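S.K.: With the sequence up front, the predicted model follows.
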Amino acid sequence: MAEADPGPFGGLAPISEVAATGTELDALLRAARKPFVVRGLVADWPLIAAGKRSNREARDYMLGKARDRPFVVSVGSPNDGGRLFYDDRMGMNFRSGRARLREIFDGIDAAEGKPDAASVYLASIDMHDFFSGLYEENHVDLGTREPISSIWIGTRTRIAAHNDFPANLACCAVGRRRFTLFPPDQFDNLYIGPIDNTPAGRAVSMVDFHDPDFAAHPRFREALRHGLFTELEPGDALHIPSMWWHHVEALSGFNALVNFWWRESPRWMGQPQDALNHAILSVRDLPDDEKRLWRMLFDHYVFGNGENVTAHIPEEARSILGPLTAESAGRIRAFLLRSLSQ
């Protein structure tokens, strides 16, 4: 393949590439702490074969698998350059609605090749709920993992840097994708926006990667020192570990990406984001001396969690201070629901 284009940041390092199939992939995923690319991992998918023949054939293939139900679709404006983001008032610069997949694809067909066409984006569509047989013909064997399997479909788009709690294997099926990644600890240098008012459910970087304002975002230069990039062709896959920030660009006139999300921790464990939101509600605006005390308590019970927390309590009486189980997690969840409803 041609050398990948790092986009506007020529100094970024490329993401490491590995060769892996089957059990090799499983071992790599279990050990991975950094992202990696596997070229051609899913090159035998029928969706990829259809897309290589033409964009229309890729759409026809998906239409043949689609269930008869409305899909959520986002539509930008002709002048947004494909960037789905905030508008000047911190609302969204796109509108969202519901339509059958055939209606959406008819619109893409009609606008294909027009330079002023509005961007169209179907984000994180559950393959099991919205299609019949698409997953079965286009998936990766992830062993004992129970992934959420999603497909992302659309025209040229730019999605602001964000992170996800689950680990992710992103497989390019139609078109090309450019990913720009940053380690989890770079959040402060990426100038993250609101937690609750977001374009797609996760807080995003406020930096325009195509036109960064270094006067407004000077620490972004430090983030770039740690940035990585890759460009995926159909059949290539990228592993994005949990909490890595990723900026995603769909580069072709029509694109489809299939991704598989999973978490290594048990499903009955809570979402860390929920704990952060609750801490903002309950702790952040306390007086400084009270916040210092709560910081110590969090260190004691959560981040330190040493033997001194429970050594003086009989083992059978440690309740939720002992190792978490599905049962004790359920008790915590029920207690929180009662507390939050008061």
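M.R.: Now that the structure is in, tell me what you want to look at. These figures come from a predicted structure and were not determined experimentally. Numbering: from 1, shown residues only.

S.K.: Going by C-alpha atoms from here, please, whenever you check contacts or count neighbours.
M.R.: OK.

S.K.: okay, now residue 110: neighbour count?
M.R.: 10 (other Cα atoms under 10 Å).

S.K.: and if you look at the one 4 residues further on?
M.R.: Neighbour count for residue 114, taken as other Cα under 10 Å: 9.

S.K.: What segments of this protein are helices?
M.R.: Counting by DSSP state H, the chain has helices at residues 23-31, 46-53, 55-65, 101-111, 127-130, 134-137, 220-225, 272-282, 288-298, 326-340.

S.K.: Quick one, which of these gets closest to residue 91.
M.R.: Residue 91 lies closest, by Cα to Cα, to one member of the helices of the chain: helix 272-282, at 21.0 Å.

S.K.: Second structure for comparison follows:
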Amino acid sequence: MKPIREHHAPVPGRLPENLLEAAQPVVLRGLVSHWPMVREARRSDRAAVDYLHGCWGGAPVAIMTGPPEIDGRIFYNDDFTGMNFGRADAPLPTLMEELLKLADAERPPCYYVGSTTVDTCLPGFRAHNDLDLSALRSCDGAAPEALASVWLGNRSRIAPHYDLPDNIACVAAGHRRFTLFPPEQLVNLYVGPIDFTPAGQPVSLVDLKHPDFERFPRFAQALEQAQVAELGPGDALYIPSMWWHQVEALDAFNVLVNYWWRQAPAHMDPPVFALMLALLTMRDLPAAQRRAWQGIFDHYVFNAGPDTAAHIPEHARHALAPLTAEGAANLRGHLIQRLRQR
């Protein structure tokens, strides 16, 4: 493993303008060190909890709860018939007070709040703790419209997974270790089911804390390409779209706020839909037919360009025309109709 490259923010809150160009992860030391939440977290966990009490809007939060035996690893149960954690709803202040009580426990149960919308859970938070993304420009030249989410709990380990959106993860309290793998390491990560997952995204089945190289021998190659960084309060990390990442919360009380956005028009559906349809329609075809369809996808999707449909009159290109919101709605309706006919 090698360290993730770092950019030391000359001014807290200011993002480098070329952040998205290389599509490579970057540690942004001190990016949100000016947040009042970070200041309180550096004082003490008690101060951080008291600060969040003042931001809470009254809505309960969804909590993943696991016994001490899982060692913070949010994962499947032993026989892959379910998960090794339960779920419960509770007021955020109640959870945070419980975390403070367990701070000195040698083997506490795991409590994990994941991907909760900041504006719903902590409506007062972003008034003084926010990140300006206007310096960034997506592929269409527009500034990202990001969703801000909060992640909170005690020590936890979230297995390597990818996310479709680009992501800036900001540590507001505690410390977190991020281990990242480039997208092409998929074959070496031994990924589990895509439609039965601990938290929505497919995950690697390898335990990074105790890797079993007899069962997962190619994982050694993934580790050679891995990048790792440990972040403290005020630090941030840019995780490009589709990069695999494991996230470990290292302290008895941890808070992370992330911003994620897609570099794609809003009318485009998640590509995983195409993957699931491909499994349904193509994976089990004879090899020659799969190769033919691979060529078709290369022609119409992966290598598509101005010449792909240039021989068709512009008004008659239909689905082969540049995708618009209206065209996306037509394609979606056509697909839904065809699926209903099955």
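M.R.: Looks like it arrived, so ask away. What you are looking at is a predicted structure, and each value in this text was computed from that prediction instead of being measured.

S.K.: how about the helices of structure 1 in CSV, adding distance to residue 187 of structure 1?
M.R.: As requested, those are arranged in CSV below (distance: least, Cα to Cα, whole Å):
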stretch, distance to residue 187 of structure 1
helix 23-31, 23
helix 46-53, 34
helix 55-65, 36
helix 101-111, 35
helix 127-130, 31
helix 134-137, 34
helix 220-225, 8
helix 272-282, 14
helix 288-298, 20
helix 326-340, 28
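
S.K.: Of all those, which one is nearest residue 169 of structure 1?
M.R.: helix 23-31 (9.1 Å).

S.K.: got the contact list for the closest one?
M.R.: Residues outside helix 23-31 of structure 1 that contact it (Cα atoms under 8 Å, 6 or more residues apart in numbering): 142-143, 239.

S.K.: Try it again at 10 Å.
M.R.: With contacts defined as Cα atoms under 10 Å, 6 or more residues apart in numbering, helix 23-31 of structure 1 is touched by 18-21, 32, 35-36, 38, 41, 140-145, 167-169, 239-241, 264.

S.K.: For residue 216 of structure 1, which residues are in contact?
M.R.: Applying Cα under 10 Å, 6+ apart, one finds that residue 216 of structure 1 lies in contact with 191, 207.

S.K.: returning to that earlier point: quick one: closest of the helices of structure 1 to residue 206 of structure 1.
M.R.: Smallest distance to residue 206 of structure 1 across the helices of structure 1 (Cα to Cα): 10.4 Å, for helix 220-225.

S.K.: how near is residue 312 of structure 1 to residue 304 of structure 1?
M.R.: For residue 312 of structure 1, the distance to residue 304 of structure 1 (Cα to Cα, to the nearest Å) stands at 16 Å.

S.K.: These two: which is more packed in?
M.R.: A count of neighbours by other Cα under 10 Å puts residue 304 above the other of residue 312 of structure 1 and residue 304, at 13 against 9.

S.K.: ok, the more buried one touching residue 298?
M.R.: Yes. The pair residue 304 of structure 1 and residue 298 qualifies as a contact (Cα atoms under 10 Å) at a distance of 8.1 Å.

S.K.: Pull the number of nearby residues for the closest residue to residue 197 of structure 2 other than its chain neighbours.
M.R.: Using Cα to Cα, 6 or more residues apart in numbering and skipping the chain neighbours, the partner closest in space to residue 197 of structure 2 is residue 203 (7.2 Å). Neighbour count for residue 203 of structure 2, taken as other Cα under 10 Å: 25.

S.K.: about what we covered before: pull out the buried members of the contacts of helix 23-31 of structure 1.
M.R.: Buried by 16 or more other Cα atoms under 10 Å: 20, 35-36, 38, 41, 140, 142, 167-169, 239-241, out of the contacts of helix 23-31 of structure 1.

S.K.: could you dump those residues to TSV with distance to residue 221 of structure 1?
M.R.: Below are these laid out as TSV (distance: Cα to Cα, whole Å):
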residue	distance to residue 221 of structure 1
20	34
35	21
36	23
38	29
41	34
140	37
142	37
167	26
168	26
169	28
239	25
240	22
241	23
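
S.K.: Looking at these, which are in strands?
M.R.: Here DSSP state E is the test, and these give 36, 38, 167-169, 239-240 as lying in strands.

S.K.: Make a markdown table out of those and add distance to residue 181 of structure 1.
M.R.: Shown next, in a markdown table, are those (distance: Cα to Cα, whole Å):
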| residue | distance to residue 181 of structure 1 |
| --- | --- |
| 36 | 11 |
| 38 | 16 |
| 167 | 14 |
| 168 | 13 |
| 169 | 14 |
| 239 | 11 |
| 240 | 8 |
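
S.K.: Check these and tell me the two furthest apart.
M.R.: Greatest spatial distance in these: 38 and 167, 15.6 Å, computed using Cα to Cα.

S.K.: OK, contacts around residue 122 of structure 2?
M.R.: Residues near residue 122 of structure 2 by Cα under 10 Å, 6+ apart: 52-59, 92, 116, 149-150.
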